[in-house]
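Peer 1: how would this look folded up:
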Amino acid sequence: MSVMVTKSWPVLVRPSTPTMPDRIKVSPFDKPVAFCAFSSFLVFDRAIHEPAEIIKRALSRALVHFRLMAGRVIVGDDDGELCIACTGEGVEFVAATANCALEDVKLFDPPFAAVLGDLAADYPEASCRVTDPLLLMQVTEFSCGAFVLGVTWNHVVADGTGIALLLRAMGELARGRAQPSVSPVSCAEHLLPDLPPLVAAIEQTMVGHLEPQDYSYLDFTLPMSTIDRIRAELSDELGAPCTVFEAATAVLWQCRSRAIMPDDDPGTLAPLIFTADARRHVGAADGYYSNCVITQAITPSPTIREVADGDIKDVVKLVRSGKEQIPATFAGKEQAEGVPGVDALFGYNLLFVTSWRNLGFEATDFGGGTPARVMGHVGPKSVPACVACLPYRDKDGANILSRFVKEEHAGAFLAELAKFM
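Peer 2: All right, here's what the predicted structure looks like:
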C-alpha cells in the first residue's frame, strides 16, 4: 500500500518557564560540526495515549534544563566567532499521522530509506542556517498506536550522547519525575581544550568532502555469535577483552576492502576513521551534552590488501591500535610519521564508522516502554560511512545502517559479509 504521512503545521515549543538569556561561546569541539544536520529515529511499537502531546509537553519542560537547545546560533560580525544565544525561541515541533500501521511501513525490513524522509522534520536546505532552530522534532503516530520520534539537530548544539540525554530526560519528565535523573551540563558550564591539530584537520576536511554520493543504502545485523567467535579467537592477545565495536568494525572494514579492492592497485591505502567519545580524556562532567566527540584516524593507514587479506584478528588489532592512540593525541604526542596528507584520506577507499552503542537512546521511555529500534540516518551528502551498533530490541548483534559502497560493489560486500555469519 502507499504510505501517506500527514504533517501538522510546525509550532515552536519553548521552555515551560523562562530561562536566563545569555550568549554562550561554543567550544572547539562544536565548531567543526556547526551547521551540519543529523537525524535519529526512535521507533516505539507500544502505544501511549496522545504521544505527540505527551512528548511536546515533556520537551517544553526539558528545555528548561537544556537551555542551549532552545536558542539560536549567532556569528560575530567582526571576528566570525560562533556563539549560541539562549533566547528561548524554542524547538520546531511537528505532529504527524500515517495512514497505516507500523508494520506496513516495513521499518524493520530493508529497504526503508525512502520512508525515513517522511518521519522527520528537516531543514529547508538539508543544512542548518543561522536563523533555524537548533532542534527539530516530529512525532508520527500510526493507525495501530505505534509511533516514531524523529529528531533532527544542528550538530553545533550537541552530539549523539547529548541528544540521548535530552530524550531520556524528556521520558523521565513525561513519566512524572520532577527533575532529570542526570543534571545536564553544557559548554556554558564546562570549558573544553582545543582539539588536537590532527583531529581538527581531519574534521575540517571531512566536512568539506560532504558531497552527494550514489551509494547503496544497506541495513544489516552482524550476529552476536559472529562477534563472540572473533572475541574468543583473540582471547588474551589484546591485553583486554575485544569489544563489540572493535569486532564489528573489523568485519566491516575487511568485507568492504575485499569488495572494492582494485585489481590493478592493491597497494592503495584503506583509511579507517571512527568517532570516539572524548569525555573522559578531557574531564567532562557527567551529563555533558555539548559536543565531546573526536574523529580518530588509524595511523599509519594500512593498504587495502593488508586489510582484505589479513587475518581478522590482525584487523581487530588495527582498530584497537587506533583507540590506543587517543590518549597520546590529547597529550600532544600525535604520531605524524606515516600519516598522508589529510586530503589523501578522503576518497572512496575511506571507511568512516560512528558507533551508537551505549549512547543512551535505548533508555528513552515516554510511558509505554523503550524503543524497539533506533536508527541514524546517513544522508546522501556523505563520505563512505555507516552508523554501527544501533539499539535494536529484537536483533541479537550489531545492527548497522550504511552508505559506504557503490551499487556495483553492494553484492560483493554482502557476499563477503555472509562468510562471517
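Peer 1: from here on, just use CA atoms for contacts and neighbour counts.
Peer 2: Will do.
Peer 1: next, the contact list for Ala285, please.
Peer 2: Contacts for Ala285 (C-alpha atoms under 8 Å, 6 or more residues apart in numbering) come out as Val185, His190, Arg279.
Peer 1: want to put them side by side, so please do this one too:
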Amino acid sequence: MASANALTFKVTRQNPELIPPAKPTPHELKPLSDIDDQEGLRFQIPLIQFYRRNPAMNRKDPVMVIRDALARALVFYYPFAGRLREAAGRKLVVECTGEGVLFIEADADVTLQQFGDASGGVVNCPLLLIQVTRLRCGGFIFALRLNHTMSDADGIVQFMAAVGELARGAEMPSVLPVWQRDLLNARDPPHVCCTHHEYDDVPDTKGTLIPLDDMVHRSFFFGVAEISSLRRLLPSHLRSCTTFELLAACVWRCRTIAISPDPNEEVRFLCIVNSRKRFNPPLPAGYYGNAFAFPAAISTAEKLSKNPLGYALELVRKTKADVTEEYMKSVADLMVIRGRPFFTVVRTYLVSNVIHAGFGDVDFGWGNAAYGGPAKGGIDPVLGVVSFYVASKNNKGENGIVVPICLAANAMEVFVKELEKMLKRDDDDQRAVRKDSIFMSSKL
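Peer 2: Predicted coordinates for the structure are as follows:
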C-alpha cells in the first residue's frame, strides 16, 4: 500500500463559495443541547471519502451532482446553513440565517490507486466545509470539515446519506432530520447523580502532553490472525468479548507501557458510547445531534502494565456498560454546573469506534466509498489522545480494523515492541506488526 506521507500531487482549487438551501428556510434561533456544546466538542473534525470511477456515471460531474444535492439537502437540514452564536453561560445557539455551507471545487493530478488499495474557530463561521476533488482516474474525493458541536458520527452520516439520496434522484431524504436538542439538556434544577471521572481535573505531573512536533503517527492493521492471537491471551470466560473491546484493552495497555508514567499514577481510558438506544424510549430516528458520552475507566499505571490483558478488558467492558439514560442526564447537568468543562486528557487514551458508523456506505451515485471516515486521528490540541477505529482492508485484501496511534518517537518504538509481544504466536513465529497507514491529512 502506498504511504500517504510519501505521495505528492498537485491540487487546483476554485474559489470557495457558499451553498445556501435551494429554497427559503426559517430564520430562527435553535439552541444546541448541553451535550453538544461542551468544551471538548468545540472543534472542527475532518472527514474524507474516496470514490472509484463508475463507468455508468461517465457523463456526470461529481462536483455538479453533489453541489446541487447539497443545496436541496440543506432545505431539510437548514441549521447547517446557519451560524453559531454564544449566549449567556457560554450556551451555543444556531442562528438559522440560511447563509449556506462553504463549498470548494477542486481537481488533482493523481489517481485513486496512488493512495493505496483502501484508502479554526467554531463561532460565527460556516458549520460545514465541503471540498469535492476530481481525480485523474475518474474517481473523486469528498472531504468534509464539521463543527463537532452540531453532530456526532451518526448524525453527520445521516446528513451525508441524505445528500447521497438526493444526488441519486430522490425528492426527499428517507430519514427526516429531528432537532429536539432539548432531549439532552440539563434538568431543572441540575443535579449530578453519576460518577464522571472523564471530567476530573488531573494535574500533568510529568509533562505527559508531549509537544506536537515530537509526535509520530502510525496506523496498525488488525486482521483475523491478529485478533485470534490476542483472544488467546484471555481466560475462557472473557473470550466472548467484542473485537472492539479486545483491541481497546490491548492498545490501552501497550500505550500505557509506552508513555511510562509513574507506577502509582492513574491512567484513563475514555470510550465513545452512543446513547441513542439507551434511552427509554430511544431517541427519535433522525436525531442528528451529539448523543454520546465518553465514560472513563481508571487504573494505576502499574496495575494496567503488569496485569494480564483480561484486567484491562474487564475495565473497558464495565466502562461501556455505565452509559444509561440517567448517565446522559447527569453529564448534561454537570456541563451546566461546572461551566462546560473539557474532558480529561492527562494520561488519557480516548477511542472513537466508527467501524459501524456507515461512512463507507454513503453513495452519491458512484457506489459506496473505497474508504470513508475520519481524515486523521486526534483533536489538534491533544493530538496524542484520540484514536479512531476504522474498518478497512490491508494490501492483501484481508478485512480488518485499522487503529491509528500518535505518540512521541521513542514511545512509539516501545509501543511497537509491546504489541509484537502480545501478537507473538504460540509456536514462536513472531508476527510482524503491519503499520500501513490509510489515513490522509485533510487540509481543506
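Peer 1: which members of the contacts of Ala285 of the first structure are classed as buried?
Peer 2: Among the contacts of Ala285 of the first structure, those classed as buried by 16 or more other C-alpha atoms under 10 Å are Val185, Arg279.
Peer 1: which one of the contacts of Ala285 of the first structure is nearest to Tyr217 of the first structure?
Peer 2: When these are compared for distance to Tyr217 of the first structure (C-alpha to C-alpha), Arg279 wins out at 31.2 Å.
Peer 1: sitting in helices, which of the contacts of Ala285 of the first structure do you find?
Peer 2: Members of these lying in helices (criterion: DSSP state H): Arg279.
Peer 1: redo the contacts of Ala285 of the first structure as CSV? Include distance to Ala164 of the first structure.
Peer 2: Below are these laid out as CSV (distance: C-alpha to C-alpha, whole Å):
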residue, distance to Ala164 of the first structure
Val185, 13
His190, 19
Arg279, 15
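Peer 1: what segments of the stretch 201-350 of the first structure are helices?
Peer 2: Shown for the stretch 201-350 of the first structure, the helices assigned by DSSP state H, counting those that start in this stretch span residues 224-234, 244-260, 279-282, 304-309, 312-324, 326-330.
Peer 1: and those helices, which is most packed in?
Peer 2: Among those, helix 244-260 has the highest mean neighbour count (mean count of other C-alpha atoms under 10 Å), at a mean of 23.
Peer 1: what's the mean distance for that one versus the second structure?
Peer 2: When the second structure is superposed, helix 244-260 of the first structure averages 1.5 Å from its matched positions, counting by mean C-alpha distance after the TM-score superposition for the first structure.
Peer 1: run the angle between that helix and helix 312-324 for me.
Peer 2: Here helix 244-260 of the first structure runs at an angle of 120 degrees relative to helix 312-324 (axes from the mean of the first three to the mean of the last three C-alpha atoms, to 10 degrees).
Peer 1: could you dump the helices of the stretch 201-350 of the first structure to JSON lines with distance to Ile24 of the first structure?
Peer 2: Shown next, in JSON lines, are the helices of the stretch 201-350 of the first structure (distance: least, C-alpha to C-alpha, whole Å):
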{"stretch": "helix 224-234", "distance to Ile24 of the first structure": "43"}
{"stretch": "helix 244-260", "distance to Ile24 of the first structure": "34"}
{"stretch": "helix 279-282", "distance to Ile24 of the first structure": "19"}
{"stretch": "helix 304-309", "distance to Ile24 of the first structure": "44"}
{"stretch": "helix 312-324", "distance to Ile24 of the first structure": "31"}
{"stretch": "helix 326-330", "distance to Ile24 of the first structure": "24"}
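Peer 1: quick one, which of these is nearest to Asn154 of the first structure?
Peer 2: Closest of the helices of the stretch 201-350 of the first structure to Asn154 of the first structure is helix 279-282, at 20.1 Å (criterion: C-alpha to C-alpha).
Peer 1: tell me the spacing between Val156 of the first structure and Arg72 of the first structure.
Peer 2: According to C-alpha to C-alpha, to the nearest Å, Val156 of the first structure and Arg72 of the first structure sit 10 Å apart.
Peer 1: which strands or helices does the lengthiest strand in the second structure pack on?
Peer 2: Ranked by number of residues, the top strand in the second structure under DSSP state E is strand 399-408. Judged by 3 or more C-alpha pairs under 8 Å, 6 or more residues apart in numbering; DSSP states H and E, the packing partners of strand 399-408 of the second structure are strand 215-222, strand 386-393.
Peer 1: to Leu32 of the second structure, which of those strands lies closest?
Peer 2: Between these, strand 386-393 lies closest to Leu32 of the second structure; by C-alpha to C-alpha that is 23.8 Å.
Peer 1: for the closest one, packing partners?
Peer 2: With contacts defined as 3+ C-alpha pairs under 8 Å, 6+ apart, strand 386-393 of the second structure has these neighbours: strand 348-353, strand 371-374, strand 399-408.
Peer 1: so how far is that strand off the chain centroid?
Peer 2: When distances are taken as C-alpha atoms, centre = their mean, to the nearest Å, strand 386-393 of the second structure is centred 9 Å away from the chain's centroid.
Peer 1: and if you look at stretch 313-324 of the second structure?
Peer 2: Using C-alpha atoms, centre = their mean, the mean C-alpha position of stretch 313-324 of the second structure is found 20 Å from that of the whole chain.
Peer 1: element containing Met64 of the second structure?
Peer 2: Here Met64 of the second structure is covered by helix 62-76, with elements defined by DSSP states H and E.
Peer 1: can you list contacts of stretch 42-53 of the second structure?
Peer 2: Contacts for stretch 42-53 of the second structure (C-alpha under 8 Å, 6+ apart): 112, 119-122, 137-149, 359-360, 366-376, 379, 442.
Peer 1: Provide the aligned range in the first structure for it.
Peer 2: Taken onto the first structure by TM-score structural alignment, stretch 42-53 of the second structure occupies residues 35-46 there.
Peer 1: again, but for stretch 133-143 of the second structure
Peer 2: Taking TM-score structural alignment, stretch 133-143 of the second structure hits residues 140-150 over in the first structure.
Peer 1: the closest residue to Pro282 of the second structure other than its chain neighbours: what's it in contact with?
Peer 2: Nearest residue to Pro282 of the second structure in three dimensions, chain neighbours excluded: Arg276, at 5.7 Å (C-alpha to C-alpha, 6 or more residues apart in numbering). The neighbourhood of Arg276 of the second structure, defined by C-alpha under 8 Å, 6+ apart, consists of Pro282, Leu283, Ala291, Phe292.
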